[in-house]
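Participant: Predicted coordinates and the sequence they were generated for:
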Amino acid sequence: LMDSGNCVAMISSDAERTFVSWPGAESVLTPDMMVPVQVIPGDWVFTSGYTLSYPGSREALAAWIDALPEEVPVVFDPTPVIAEIPRPILERMLARTAWLSCNADEAAAIAGRGDAQTVAIRLLAEHCPKAAGVVIRAGAHGCLVRLAEGGTHAIPGFAVSAVDTNGAGDTHIGAFVSALSRGLSPCEAARYANAAAAVSVTRHGGSSAPTDSEIQEFLSHHDQGTIAHGREDATAT
């Protein structure tokens, strides 16, 4: 038996956050633990870089992902701990990724520096051969969507008065995958995700993701021009 790890999130006056954390039981994953996890047709699998950064869990997760049926889409977020993921593990994950979602710094850590479009093109051409596309999140500016079939789309964000950016990136990815799984186009899904992240940063705490009805209401009000816009703060980094 092991104790759970802990994470202390510190929020500054400009709504940005930083973490002080130490791992525990959640950093250990064995092949036997993955046996009960059954994937059925229609499922999407999301993988976080945090699990791949732990020496006690990375190999078990990577092997489980490798063994997934080809038709199961895998969405990957390398997270800010990307430097702690061994490059061979990272490349294995990228090779299986259907959608990569990351911020500009994480994208550059994989594919090198450059403007967002150039880096996105390199990600698809050199690192994510099976991906349908990549999403590079840009905070209050929204995100960039690059499709493997060609085409780069800048999806603008929403101006809100942010109080806490903790969990905004997770909210963005979850909303994006949810929208894709329901048949929205990648650009529609990205706009939906931008709205979800915008709502989340107006709330305190890490578990601040809005419901679908809340996102739809936000989008409806925005489309009608009735949202009271505040200053632009980071939404999904």
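Facilitator: Right, received. Where do you want to start?

Participant: From now on I want contacts and neighbour counts done on CA atoms only, so please keep to that.
Facilitator: OK.

Participant: Next up, the contacts around the residue nearest to residue 46 when sequence neighbours are not counted.
Facilitator: For residue 46, ignoring the flanking residues on the chain, the nearest one in space by C-alpha to C-alpha, 6 or more residues apart in numbering is residue 75 at 4.7 Å. Neighbouring residues of residue 75 by C-alpha atoms under 8 Å, 6 or more residues apart in numbering: 44, 45, 46, 47, 97, 98, 99, 100, 101, 177.

Participant: I'd assumed residue 75 was in a strand, is it?
Facilitator: Yes: with DSSP: H, G, I helix; E, B strand; the rest coil as the criterion, residue 75 is part of a strand.

Participant: Might you report the residue contacts of residue 100?
Facilitator: 75, 76, 77, 94, 131, 133, 134, 135.

Participant: Of those residues, which is the nearest to residue 106?
Facilitator: residue 77 (9.0 Å; C-alpha to C-alpha).

Participant: Residue 153: what's it in contact with?
Facilitator: 144, 145, 146, 187 are the contacts of residue 153 under C-alpha under 8 Å, 6+ apart.

Participant: mind listing which of these are in helices?
Facilitator: residue 187 (DSSP state H).

Participant: Report the central residue of the protein.
Facilitator: The residue lying closest to the centre of the chain (C-alpha atoms, centre = their mean) is residue 173, at 3.9 Å.

Participant: got another, please set it beside the one above:
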Amino acid sequence: MTLHRPSCFISTGSVLIDLPLHVTRIPAPGGAITGTSSGPAVGGGYTVVSAVARQGLPAALAATLGTGPNSALVRQAMRLDHVELLVEELVGDIGTCTTLIEPSGRRTFVTTEGVEAEPQREDLERIDLMAGDWVYATGYDLAHPTSCPVLVEWLLSMPSEAGFVMDLGPVQPDISDAILMPLLRRCTLLTGNDLEMTRLASRLGGPDALRRACPEALVVRRTGFRGCVLWPSDGGSIEVPGFVRTVVDTTGAGDTHTGVLVVGLMDGLEPMMAARRANAAAAEAVARMGPAQAPRREEIDALLALA
């Protein structure tokens, strides 16, 4: 008898250690300012996979970790969230991301690089994808000169039955057409914030060109406290209202939205209902300090019940 495992969400997004600094303003060049630190936190590609795990679905990380103290922090978080690591570690350590957070919630990043930029093709090849699985990739890794070739080749070789969600982020202009266009055609879900999606549509020649570039994808435009706009492959755009919360830290809100949205789709919800849960999760996440602060399924249920 053949045993079938449950469907799984697999993130290829590089994991970093976030070093958040709350500042009153960004200093001028050559200037100085005092910031307030909440201490190191596991961030980067971990936020989206932890958001999925906290909904009770199988979640796994296919991003490279190392042998150093930063990677040890990630493994500790994975144990707490019950996230599985699917690839082998490398000697060395993952990098950091220093985030300057202004009172408005706007963020400025300074990133250092480590072994997270060195995915191994043989590790990815050993991942046994099946129908119902979802694979996640970020623009940061697709724009990076060492991770891009390995990831793109593997992503484009995935079985068609596996879902593929892509968040290009602010580095979309750094990804060449030769890489971007095949990935868009393969995409099942394309997500980005309002500015990022506007820039992508402009690059491609307008909204209709964007639709032609990813004909099978559910396109999601995240619009902050207003919620999001869905554009299914078989219909027009649908606005899904958001939830207003006091903003403490917007770090990871987009990844939280993406993770919870994919969980809804994996649960069999219609896109609008999945997006409503994602909007609630993102609203709750921005009211908390730190990157990987996705609420659990029962917390989302409670927020929706109040609404």
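Facilitator: On my side now, so go ahead. Computed from a prediction, not measured in an experiment: that's the story for all the values here.

Participant: Now compute the TM-score of the two chains, please.
Facilitator: TM-score for the superposed pair, counting by TM-score structural alignment, normalised by the length of the first structure: 0.86. Supporting figures: 217 aligned residues with a C-alpha RMSD of 1.8 Å.

Participant: residue in the first structure matching residue 105 of the second structure?
Facilitator: Structural correspondence for residue 105 of the second structure with respect to the first structure (TM-score structural alignment): residue 15.

Participant: so that match, which of the three states?
Facilitator: coil.

Participant: wait, it sits on residue 161?
Facilitator: No: contact status for residue 15 of the first structure versus residue 161: not in contact, 9.3 Å apart, counting by C-alpha atoms under 8 Å.

Participant: In the second structure, what range does the helix or strand encompassing residue 51 of the first structure match?
Facilitator: Assigned by DSSP states H and E, residue 51 of the first structure falls within helix 49-53. With TM-score structural alignment applied, helix 49-53 of the first structure matches the range 139-143 in the second structure.

Participant: quick one: the matching stretch to the first structure mean distance?
Facilitator: Following the fit onto the first structure, the mean deviation recorded for stretch 139-143 of the second structure is 1.2 Å by mean C-alpha distance after the TM-score superposition for the first structure.

Participant: Hmm, residue 115 and residue 92 of the second structure touching each other?
Facilitator: Yes: at 6.4 Å, residue 92 of the second structure and residue 115 qualify as touching, with contact defined as C-alpha under 8 Å.

Participant: could you measure residue 203 of the first structure against residue 168 of the first structure, distance?
Facilitator: According to C-alpha to C-alpha, to the nearest Å, residue 203 of the first structure and residue 168 of the first structure sit 10 Å apart.

Participant: Between those two, which is the more surrounded one?
Facilitator: Taking other C-alpha atoms under 10 Å, residue 203 of the first structure and residue 168 do not tie; residue 168 has more neighbours (28 against 18).

Participant: And residue 92 and residue 115 of the second structure? Which one has more around it.
Facilitator: residue 115 (22 against 16).

Participant: What's the match for that one in the first structure?
Facilitator: Per TM-score structural alignment, residue 115 of the second structure is aligned with residue 25.

Participant: List the contacts of its match.
Facilitator: 1, 2, 3, 4, 5.

Participant: Mind doing that once more with 6 Å?
Facilitator: Listed by C-alpha atoms under 6 Å, 6 or more residues apart in numbering, the contact set of residue 25 of the first structure reads 2, 3, 4.

Participant: which SS state does the first one fall under?
Facilitator: Okay, so that is residue 2 of the first structure. Residue 2 of the first structure - assigned by three-state DSSP - is coil.

Participant: Find the nearest non-adjacent residue to it, please.
Facilitator: Per C-alpha to C-alpha, 6+ apart, closest to residue 2 of the first structure is residue 25, 5.2 Å.

Participant: Residue 260 of the second structure contacts residue 276, doesn't it?
Facilitator: No: under the criterion of C-alpha atoms under 6 Å, residue 260 of the second structure is not in contact with residue 276, lying 9.5 Å apart.

Participant: Does residue 275 of the second structure touch residue 261 like I think?
Facilitator: Yes: here residue 275 of the second structure reaches residue 261: they are 5.5 Å apart, a contact under C-alpha under 6 Å.

Participant: So between those two, which is more surrounded?
Facilitator: Using other C-alpha under 10 Å as the criterion, residue 275 of the second structure and residue 261 rank with residue 275 on top: 30 against 27.

Participant: residue in the first structure matching the more buried one?
Facilitator: In the first structure, residue 275 of the second structure lines up with residue 190, judged by TM-score structural alignment.

Participant: Contacts only, for the residue nearest to its match when sequence neighbours are not counted.
Facilitator: The shortest distance from residue 190 of the first structure to any non-neighbouring residue, by C-alpha to C-alpha, 6+ apart, is to residue 176 (5.8 Å). Residue 176 of the first structure makes contact with 189, 190, 193, according to C-alpha under 6 Å, 6+ apart.

Participant: which SSE is the aligned partner of residue 176 of the first structure in the second structure in?
Facilitator: Aligning on TM-score structural alignment places residue 176 of the first structure opposite residue 261 in the second structure. Take DSSP H and E as the rule and residue 261 of the second structure turns out to sit in helix 253-266.

Participant: One more: residue 154 of the first structure?
Facilitator: Going by DSSP H and E, residue 154 of the first structure is in strand 152-155.

Participant: That strand: how far from the chain's middle?
Facilitator: 17 Å (C-alpha atoms, centre = their mean, to the nearest Å).

Participant: which part of the second structure lines up with it?
Facilitator: So strand 152-155 of the first structure sits over residues 237-240 in the second structure, by TM-score structural alignment.

Participant: Going by neighbour count, which residues of the matching stretch are buried?
Facilitator: For stretch 237-240 of the second structure, burial by neighbour count (16 or more other C-alpha atoms under 10 Å) applies to 239, 240.
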